[in-house]
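Novice: Got a sequence here, can you build the structure:
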Amino acid sequence: MNLIKTIAKNAAIAAQTLSLLNEQEKNAVLTDMAKALRENSLLILKANKLDLDNAQKGNLAAAMIDRLLLDEGRIEAMANGIETIINLPDPVGKERLIDMRPNGLEVKKMRVPLGVICMIYEARPNVTADAGALCFKSGNAVILRGGKEALNSSQAIAKVLQDVLLKHNLPVELISVVPDPDRALMLELLAQRDYIDVVIPRGGEGLIRYVTENSKIPVIQHFKGVCHLYVDKDADYVTALKLLLNGKTQRTGVCNAIECLLVHKDIAHEFLPLAAEALKLHDVKINGCSDSMQFFEHVTPLEEDDFGQEYLDLEIAVRVVGNTEQALAHIAQFGSNHTEVICTKNDDTARDFQRAVDASVVMVNASSRFSDGSELGLGAEIGIATTKLHAYGPMGLESLTTEKYLVSGSGQVRA
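Specialist: Below is the predicted model of the structure:
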């Protein structure tokens, strides 16, 4: 049996052991995982430095290096994320009544784990801890296939978590790591439909398309974040500027950053000069449509096909639209079903936007940067799903489970 099939089969066997653990026992393991991350921070940072050195030698993009970087603060955030998961109710085993049938059958549904989850990701070592903890609490085994950029960091974090599993007499295969980032091995992984229940890719557009096109296993896509801020004619300018700057400049290399600013034509002459000055102070490069260019000192003209880019940098697209319907049409064409924001004081416009816009998260007068599991009360997230089957938006514990029917009777037979 080859390496990949062995990893997948052992993960499937290990997943069965989780059904024997209650919530208190799971939380005890997670408590030790959080503690172990803190205690082994120097070991993790040493491994991360190897990855950072390789990234700089390979001229990795600044946004990718930012995602790759670990420091004491980010390790503490990983540990805090696990502790947040501890405080969340375990969805596994929860029952709800569906119906009492006229013939006396009692029909319920029970939350159950998905089984074995395969995470494929790039320069995101924090995914190792987040996915390991979330999958463990939700009763799933996880196979982690990180990119070569984060290989040392991911293996170090996984080793810390696996040592905790051993301490609790649990199989280390509950959190497995593919030790070689070779793409041929990833293809083998994507063919293990007998053992793996779902694949969740997190990374760039190329990676996610590759996984989706080559997987024989169901895929939950966590696609790019082409997020828009629409400033309506009834917007408060101070609020709009706060949302713009926070969404664009607070952290550029993330999927919930604002990549395109849409402004209603009735206020463009007032708002865009304010936006231009604010963005200039943060050295944001402007790419504008023909109707917006007059308001910026330095601007690169955009053609229709140029919209829809995920810059992941201090760079933004700007477009003037005639009304909310045009803003929605633009988002429908160029958005990525991730997060969309409207700034308006008009409640009717806000509700219309919420109902009509095609996105997994819709913000009204709030920053796109809140589109995150921890900020929405889910604890650490496995990612933000941009496909609509099974899960849509930030995926927390419950999104890593499904439901099965429980039917109880007293000898009923069908006529």
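Novice: Only C-alpha atoms from now on, for both contacts and neighbour counts.
Specialist: Will do.
Novice: need the contact list for the residue nearest to E149 when sequence neighbours are not counted.
Specialist: Nearest non-adjacent residue to E149, counting by CA to CA, 6 or more residues apart in numbering: A123, 5.4 Å away. Neighbouring residues of A123 by CA atoms under 8 Å, 6 or more residues apart in numbering: M64, I65, R67, L68, G146, G147, K148, E149, A150, G203.
Novice: Just the ones of these in helices?
Specialist: M64, I65, R67, L68 (DSSP state H).
Novice: Work out for me the element the closest residue to the third one other than its chain neighbours sits within.
Specialist: The reference is to R67. Closest residue to R67 apart from its sequence neighbours, by CA to CA, 6+ apart: R124 at 5.6 Å. Using DSSP states H and E, R124 maps to neither a helix nor a strand.
Novice: looking at it, S368 is touching H338, isn't it?
Specialist: No. In this structure S368 lies outside contact range of H338 using CA atoms under 8 Å: 9.7 Å.
Novice: So for these two, which residues contact both of them?
Specialist: C227, N256.
Novice: buried ones in stretch 65-74?
Specialist: Using 16 or more other CA atoms under 10 Å as the test for burial, stretch 65-74 gives I65, D66, R67, L68, L69, L70.
Novice: Please list the residues outside that stretch that contact it.
Specialist: Stretch 65-74 is contacted by residues 41, 45, 48, 51-52, 55, 123-125, 149-150, 253-254 when judged by CA under 8 Å, 6+ apart.
Novice: Same check on stretch 404-415?
Specialist: N103, G104, L105, E106, V107, K108, K109, M110, R111, V112.
Novice: One more, please, to line up against the first structure:
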Amino acid sequence: MTSSHLDTPARTELASADPAAADPVRDAVREAAGRARTASRQLSLLTTDAKNAALLAAADALVAAAPQILEANERDIADQAAEGTGEAMLDRLRLTVERIDGIAGGLRQVAGLPDPIGTVTRGSTRPNGLQLRQVRVPLGVVGMIYEGRPNVTVDAFGLAFKSGNAALLRGSRSARNSNVALVEVLRGVLAGHGLPVDAAQLLPSEDRSSVTHLIQARGLVDVVIPRGGAGLIQAVVENAKVPAIETGTGNCHLYIHGDADLDEAIELLLNGKTRRCSVCNATETVLLDSALGDAAVDRVIGALQAAGVVIHGDRDGLIPADDVDWGEEYLSMDIALKVVDGVDEAIEHIARWSSGHTEAVATRSIDVAEKFTAQVDAAAVMVNASTAWTDGEMFGFGAEIGISTQKLHARGPMGLEELTSTKWIANGKGHVRP
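Specialist: Below you'll find the predicted structure:
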């Protein structure tokens, strides 16, 4: 699959760091991680009220600083346009007044969410009177590696901060000016509230080796989360010495069953594909049941083409589709289209080509819906709903740190609880083990 930005680190580069050589980038990353470790211990003691006050102040400060943030973003856009970056990727990078308002709104939503820290997940009293409880605690230092989208800088900080974690933010070179402006605002708010400014640190993005040093800072960093194209995610997961949470790419399918309400299904398809084609929850493949008939298939094709979508498919008049198309995360106004014989073939196709992100079915049959949701293996499965709904904010998480497609620790949109671990606390009265 194509990677989603110009400065995606290559796997060979990530694997080639020499720990014995003098390296100022490595030193800078490890020093930042050390400061984050110190900050994380202070964050773990903050009250919910203190965290919420800082988040609300940060939201207001971002809105107030919009002119400076937009000016920095315009420099990034101009630089990337000069390098030949396509419009879909520029859209991921672009900030507007409305998008800054949305970013600030995400922080306000996070402030309004329950604080997971200290929550008792389970507990019991043993027959001998020993009291046990398992409580949620911060992970500690979270390394965030992401491409393009500067909103991730604020989303990652907000969720990490509310859950008591320090954030090491390694954005992409393409967004360096935007990210610097955003982090300056966040650190200014932290300082103004007497909180550790090293709860939010932006790592160098000019040198790709900073990713290597971050993901190999075992003992200083508790977890790394890559968010971006397939190349970045694979490189991090394969080379990390620090535990990594895989946020997968989004080859999302919509299967339109033979008895679907076609008008509704087309609306779901267009929303999933064209709302924002450059994001991971965009619909990249549509599977049409042969029972719909040729006239219905032609209607779907016509609706896509009228919306400006380029179709790669298995019917005459379309760009011929091959295995590359079935596995592609286009991140553009392209879509793959295939006619299948029933729900079983649709499920089989998805099982082979899905990235495990989001899969959707349009149907009026309860039996088909239940079969699809039971047999399709993905982080999110939609019934008569657009794939675009797989989003932390839409799920009520405020913002999200990413959408995990792995099966351990976290799966799907990752909010506050997914940025916590647990600890067991035992209270005894001189209890000794026999």
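Novice: so what number do they get for TM-score?
Specialist: The TM-score (TM-score structural alignment, normalised by the length of the first structure) is 0.96; 409 aligned residues with a CA RMSD of 1.3 Å.
Novice: which residues does the counterpart of D130 of the first structure in the second structure contact?
Specialist: In the second structure, D130 of the first structure lines up with D155, judged by TM-score structural alignment. Neighbouring residues of D155 of the second structure by CA under 8 Å, 6+ apart: I103, G106, L107, A399, E400, I401.
Novice: Residue in the first structure paired with the second one?
Specialist: It stands for G106 of the second structure. Under TM-score structural alignment, G106 of the second structure pairs with G81 in the first structure.
Novice: swap in the fourth one?
Specialist: Taking TM-score structural alignment for the superposition, A399 of the second structure sits opposite A380 in the first structure.
Novice: can you pull out the helices in the stretch 301-415 of the first structure?
Specialist: 324-334, 347-356 (DSSP state H, counting those that start in this stretch).
Novice: highest average neighbour count across those?
Specialist: helix 324-334 (a mean of 18; mean count of other CA atoms under 10 Å).
Novice: aligned partner of L166 of the first structure in the second structure?
Specialist: Checking with TM-score structural alignment, L166 of the first structure has A191 as its match.
Novice: Stretch 275-286 of the first structure: how far from the chain's middle?
Specialist: Relative to its parent chain, stretch 275-286 of the first structure has a centroid offset of 28 Å by CA atoms, centre = their mean, to the nearest Å.
Novice: Hmm, I typed the wrong one, I wanted stretch 356-376 of the first structure.
Specialist: 12 Å.
Novice: before we move on, what about stretch 73-84 of the first structure?
Specialist: The mean C-alpha position of stretch 73-84 of the first structure is separated from the chain mean by 16 Å, CA atoms, centre = their mean.
Novice: just stretch 91-104 of the first structure next, same as before
Specialist: That offset, for stretch 91-104 of the first structure, works out to 32 Å (CA atoms, centre = their mean).
Novice: Touching it from outside, list them.
Specialist: By CA under 8 Å, 6+ apart, the residues outside stretch 91-104 of the first structure that reach it are 106-113, 138-139, 397-398, 401, 409-410, 412.
Novice: Show me what counts as buried in it.
Specialist: Neighbour-count burial for stretch 91-104 of the first structure [16+ other CA under 10 Å]: P91, V92, E95.
Novice: For H264 of the first structure, state which of those residues is nearest.
Specialist: P91 (43.7 Å; CA to CA).
Novice: Now do the same for that closest one: its match in the second structure.
Specialist: Using TM-score structural alignment, P91 of the first structure lines up with P116 in the second structure.
Novice: again with T212 of the first structure
Specialist: In the second structure, T212 of the first structure lands on V237 (TM-score structural alignment).
Novice: Kindly report the same for K148 of the first structure.
Specialist: So K148 of the first structure corresponds to R173, using TM-score structural alignment.
Novice: among the contacts of D155 of the second structure, who's most crowded?
Specialist: The most crowded member of the contacts of D155 of the second structure, judged by other CA atoms under 10 Å, is A399 (29 neighbours).
Novice: unless I'm mixing things up, the residue nearest to R67 of the first structure is touching L151, no?
Specialist: No. Counting by CA under 8 Å, R124 of the first structure does not reach L151; the two are 9.7 Å apart.
Novice: which residues touch G203 of the first structure?
Specialist: By CA under 8 Å, 6+ apart, the neighbours of G203 of the first structure are Y121, E122, A123, H222, F223, K224.
Novice: please redo it, this time with the cut-off set to 6 Å
Specialist: Neighbouring residues of G203 of the first structure by CA atoms under 6 Å, 6 or more residues apart in numbering: Y121, E122.
Novice: how far away is it from C255 of the first structure?
Specialist: 9 Å (CA to CA, to the nearest Å).
Novice: again, but for N103 of the first structure
Specialist: From N103 of the first structure to C255 of the first structure the distance is 51 Å (CA to CA).
Novice: Counterpart of G412 of the second structure over in the first structure?
Specialist: Aligned partner of G412 of the second structure by TM-score structural alignment: G393.
Novice: residues in contact with that match?
Specialist: S360, I384, A385.
Novice: What is the nearest of those to L314 of the first structure?
Specialist: Looking across these and measuring by CA to CA, the closest to L314 of the first structure is I384, at 22.3 Å.
Novice: Neighbours of the spatially closest residue to the closest one that is not a sequence neighbour, how many?
Specialist: Distances taken as CA to CA, 6+ apart put P394 closest to I384 of the first structure, at 4.1 Å, once the chain neighbours are dropped. For P394 of the first structure, the neighbour count with other CA under 10 Å is 23.
Novice: So P394 of the first structure sits against S371, correct?
Specialist: No. Using CA atoms under 6 Å, P394 of the first structure makes no contact with S371, being 7.4 Å away.
Novice: what does stretch 33-47 of the first structure correspond to over in the second structure?
Specialist: Aligned using TM-score structural alignment, stretch 33-47 of the first structure spans residues 58-72 in the second structure.
Novice: And the strands in the stretch 51-200 of the first structure, which stretches?
Specialist: With strands called from DSSP state E, counting those that start in this stretch, the stretch 51-200 of the first structure shows them at 95-100, 106-113, 116-121, 141-145, 175-177, 198-202.
Novice: Same question for the stretch 251-400 of the second structure.
Specialist: With DSSP E, counting those that start in this stretch as the criterion, the stretch 251-400 of the second structure has strands spanning 252-256, 283-289, 310-313, 319-320, 334-340, 358-362, 380-383.
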